[in-house]
Structures are given as C-alpha cells and as structure tokens.
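Novice: next one to model:
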Amino acid sequence: MASFERIVDEGVLIGLSAVRMAVKNHIIVGALREHRDFADADYPAAARCELVRLATQNEEDAERVGRQRKVLGRQRSAFEITDDDRLHVRQLALRRRVHLKLAGALRAVAADDEQVADLLERARTDASEEIGAALAARLVEQVVDRREPDYAQRRAERVRALVSTDLAALMSNRRAGLDSGR
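Specialist: Okay, the predicted model is just below:
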C-alpha cells in the first residue's frame, strides 16, 4: 500500500487538476458568453472558491468516514470483531486522516497567491488552447474550394450570410460603442 504522504500528494494533484479544469471552463464561458477578458480579475477568486469548495467537501467526507468508523467499531463486542472488520476500521481511520490532510493542503493552496496565480495561468493556457482548437476546427469546416461545381451558386449564399450575420453584428457593436461614448 502507498504511504500516507503519497496518497495525500496524489489527492492534491487530482484536486488541483479538477480545480484547474473548473476554472478553465469558467474562463471559456466568460470569454464566449460574457465576452470577458482572459485576464479578468474575478478568476483568482473563482480559483480560490473552487479550492475552498473542494477542501470543504473533503472535511465533510472526513466527518462521514469518522462516523462510519465509530458505528462499525460499536456494532460488535471485541470478541466478535473479525479481522476484516478490524482492517475496515483501520482503512476508515486512514481515509479520515487523508481527507483532513487533503483539505488542509487545498486550503493552503487557496491562501497562497503564488500557487493560485500558477494554477490560474495553467487554466488560462488550457482555455486558450481549447478555444483555439475549436476555432481552427470551425474554420477548416468553412474552407471553400473554388473548384467545386456549385461554387458560384453557394457564393451568393455565403455573401448573404456575411452581410446578414457578421456585418450586422459589427454594425450593432459599432453603434453600441458610439452610444456609450467610446
């Protein structure tokens, strides 16, 4: 069996990965839906919030496992407890310690500005790469080959779509900018 420290270290890595993914998704939604900048000042708070949420979840899990251990320990007299029961009680004690240590480690990361900044930078990089890949895939789908037999016919459709969608959005954004005094 792995050492206690290794179990906690691996738990921290898994937890940080989950938090980074949640923050990455928050950045993507902010960029695409709300047109927010990748450098938005709210993202460190979002990262800390996710870290604290995960730490709280581990503290709650530690309490639950502790209760399970007590119930299992009280179910039978010392003479009736099997070796499997003893092993299970020890495993529950270990799980409780791991959850508590993991919660403390996650709270320590949340309190460390440098670690939050590092986590946030990796989340931004992941978000940028994911958005870039999605845009590249979309552009590849829209490639037009002049040699296609229906090129001329579909050209008119493409121009109409450009005017009605893209140019209309640009004009709307321009008007909004003029109205707000930009």
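Novice: going forward, measure contacts and count neighbours with C-alpha atoms only.
Specialist: Will do.
Novice: find the nearest non-adjacent residue to the spatially most central residue of the chain, please.
Specialist: For the chain, residue 22 is the residue whose C-alpha lies nearest the centre (C-alpha atoms, centre = their mean; 1.4 Å). Counting by C-alpha to C-alpha, 6 or more residues apart in numbering, residue 22 lies nearest to residue 50, which is 7.6 Å off, once chain neighbours are set aside.
Novice: do the same with residue 131
Specialist: residue 28 (7.4 Å).
Novice: which of the helices or strands spans the one you found?
Specialist: helix 4-32 (DSSP states H and E).
Novice: helices and strands around that helix, which ones?
Specialist: Helix 4-32 is packed against helix 42-74, helix 83-111, helix 113-141, with contacts defined by 3 or more C-alpha pairs under 8 Å, 6 or more residues apart in numbering; DSSP states H and E.
Novice: separation between residue 87 and residue 53?
Specialist: Noted for residue 87: a distance of 31 Å to residue 53, by C-alpha to C-alpha, to the nearest Å.
Novice: same question for residue 113.
Specialist: 17 Å.
Novice: let's compare: structure for the following, please.
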Amino acid sequence: QEQIRNAMALGADRGIHVECESFPESLQVAKLLAKLVELEQPGLVIIGKQAIDSDNNQTGQMLAALTGMPQGTFASEVVVEGEHALVTREVDGGLQTLKLTLPAVVSTDLRLNEPRYAKLPDIMKAKRKPLDVKTADELGVDLTPRVTTLKVTPPPTREAGIKVNSVEELLSKLRDEAKVI
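Specialist: Next up is the predicted model:
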C-alpha cells in the first residue's frame, strides 16, 4: 500500500491494491492485471519491464496477450497522439519507434522518465485519496502455482588470479599457460 500511496502523492487519482496470500507468478500477476483492465478499461497500461524478485520480464507481454492489446516493450519514450501511442525503444541498431493503437500495454525502460520525489503536502493529500483493496478471489483469478523450482545453485567459484611482475611474464603466461595469444 505504501507504493500505491506514493504513486497517488505523485498524481494518481486513486489506487487498487490486490491482496494475495502467496507471491503470484508472472502469469497470475498478468491474469490479475487483465481482470483489472477489463473492469477499469484504461486507455494505456504502463508496466515495469521486470520485477526485481523473479527478474522474468514476462508479465507485460502476458498481459498484452491476455487482453488482446498491442504492446511496446522496453519503452524509453512514450508520446500519446489521439488514438495512438508512439513508443520509442532502444534496439541493437539504435532507436526503434512503434505506433500502437490505443488501448495498449507498454513496458518501461529505466530511461522513460526521471524519478521524482513527492512533496509533503501531496503525501498528506494522498492519504485521503481512495484506495480499493481487492483479493484474487474477488477478481476470480486462480493463484495456484504452475511453476515448481527444482533447485537453485550458485555459480561456480572462480579460481584465484595470480600477480605477475612484468609485462614479459604476463605475455609468457598468456601464451604458454592460458594459450590465448
């Protein structure tokens, strides 16, 4: 709820908090959001590109598929022009701009905006703004896990490096031992 109140302090009119007993997977989050999209009928859904916990980068794409909306991923700039959104994203060859028909789903890149901080008066006003609380059951979404983590293993440990006393010794080790030159 703290994050939602912060969003309201930055200008959102109201918030919706969906309570879950367990941490939902990407598909369940997309289904919850799809239900909210169905109820709220937004013109543009802006979503983060990935969560810091699972780091999957799936929810935005799944949401677009479930709702039948066009999507733009990794947006570094979004401009709404009438019934369309121009979404600019970075690709290997430079910048790509997509023209999406609204309503649409856009997942964001860090470059989309400059973070700002809420002012104290706005934080106080946000406490009076409506915050709806819903559950997954109320939205009719099954949160049964569909993915089972079999195991998690740390990456292999690296061997310790060595110090060399001269460039000649370094070249000798690279040539004779590592065989990279």
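Novice: can you give me the TM-score here?
Specialist: With the length set by TM-score structural alignment, normalised by the length of the second structure, the two chains reach a TM-score of 0.19; 58 aligned residues with a C-alpha RMSD of 5.3 Å.
Novice: of residue 87 and residue 53 of the first structure, give the one with the bigger neighbour count.
Specialist: Remark: of residue 87 of the first structure and residue 53, residue 53 carries more neighbours, 16 against 11, as counted by other C-alpha atoms under 10 Å.
Novice: show me what contacts residue 133 of the first structure?
Specialist: Residue 133 of the first structure sits next to no residue when contact means C-alpha atoms under 8 Å, 6 or more residues apart in numbering.
Novice: from residue 28 of the first structure, how far off is it?
Specialist: 13 Å.
Novice: ok, residue 57 of the first structure next?
Specialist: Distance from residue 57 of the first structure to residue 28 of the first structure, by C-alpha to C-alpha: 25 Å.
Novice: and if you look at residue 175 of the first structure?
Specialist: In this view, residue 175 of the first structure and residue 28 of the first structure are 26 Å apart by C-alpha to C-alpha.
Novice: show me which of those two is the more surrounded one.
Specialist: A direct count of neighbours by other C-alpha under 10 Å for residue 175 of the first structure and residue 28 places residue 28 higher, at 23 against 13.
Novice: surely that one touches residue 132?
Specialist: No. The pair residue 28 of the first structure / residue 132 is not scored as a contact, 11.0 Å apart, by C-alpha atoms under 8 Å.
Novice: who touches both of these two?
Specialist: Residues touching both residue 28 of the first structure and residue 132 (C-alpha under 8 Å, 6+ apart): none.
Novice: what's near enough to touch residue 46 of the first structure?
Specialist: Counting by C-alpha under 8 Å, 6+ apart, residue 46 of the first structure touches residue 23.
Novice: again with residue 88 of the second structure
Specialist: 75-78, 95-98.
Novice: buried ones from these, can you make that a PyMOL selection?
Specialist: A single PyMOL command suffices to select whichever of these are buried according to 16 or more other C-alpha atoms under 10 Å:
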select buried, resi 75+76+77+78+97+98
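Novice: between the contacts of residue 88 of the second structure, which is nearest residue 169 of the second structure?
Specialist: Distance to residue 169 of the second structure across these (C-alpha to C-alpha) is lowest for residue 95, with 45.1 Å.
Novice: where does that closest one sit: helix, strand or coil?
Specialist: Of the three states, residue 95 of the second structure takes strand under DSSP: H, G, I helix; E, B strand; the rest coil.
Novice: contacting residues for it?
Specialist: Per C-alpha under 8 Å, 6+ apart, neighbours of residue 95 of the second structure: 88-89.
Novice: rerun that using 6 Å as the cut-off
Specialist: Contact analysis of residue 95 of the second structure by C-alpha atoms under 6 Å, 6 or more residues apart in numbering lists residue 89.
Novice: residue 75 of the second structure versus that one, what's the distance?
Specialist: 10 Å.
Novice: what's the overlap in contacts for these two?
Specialist: Residues touching both residue 95 of the second structure and residue 75 (C-alpha under 6 Å, 6+ apart): residue 89.
Novice: my read is that residue 103 of the first structure contacts residue 54, right?
Specialist: No. At 7.4 Å, residue 103 of the first structure does not count as touching residue 54 under the criterion of C-alpha atoms under 6 Å.
Novice: quick check on these two: which one has the bigger neighbour count.
Specialist: residue 103 (28 against 20).
Novice: so who does that one touch?
Specialist: Taking C-alpha under 6 Å, 6+ apart, one finds 55, 58 in contact with residue 103 of the first structure.
Novice: which strands and helices lie in contact with the strand or helix carrying residue 32 of the second structure?
Specialist: Assigned by DSSP H and E, residue 32 of the second structure belongs to helix 26-40. With contacts defined as 3 or more C-alpha pairs under 6 Å, 6 or more residues apart in numbering; DSSP states H and E, the packing partners of helix 26-40 of the second structure are helix 59-67.
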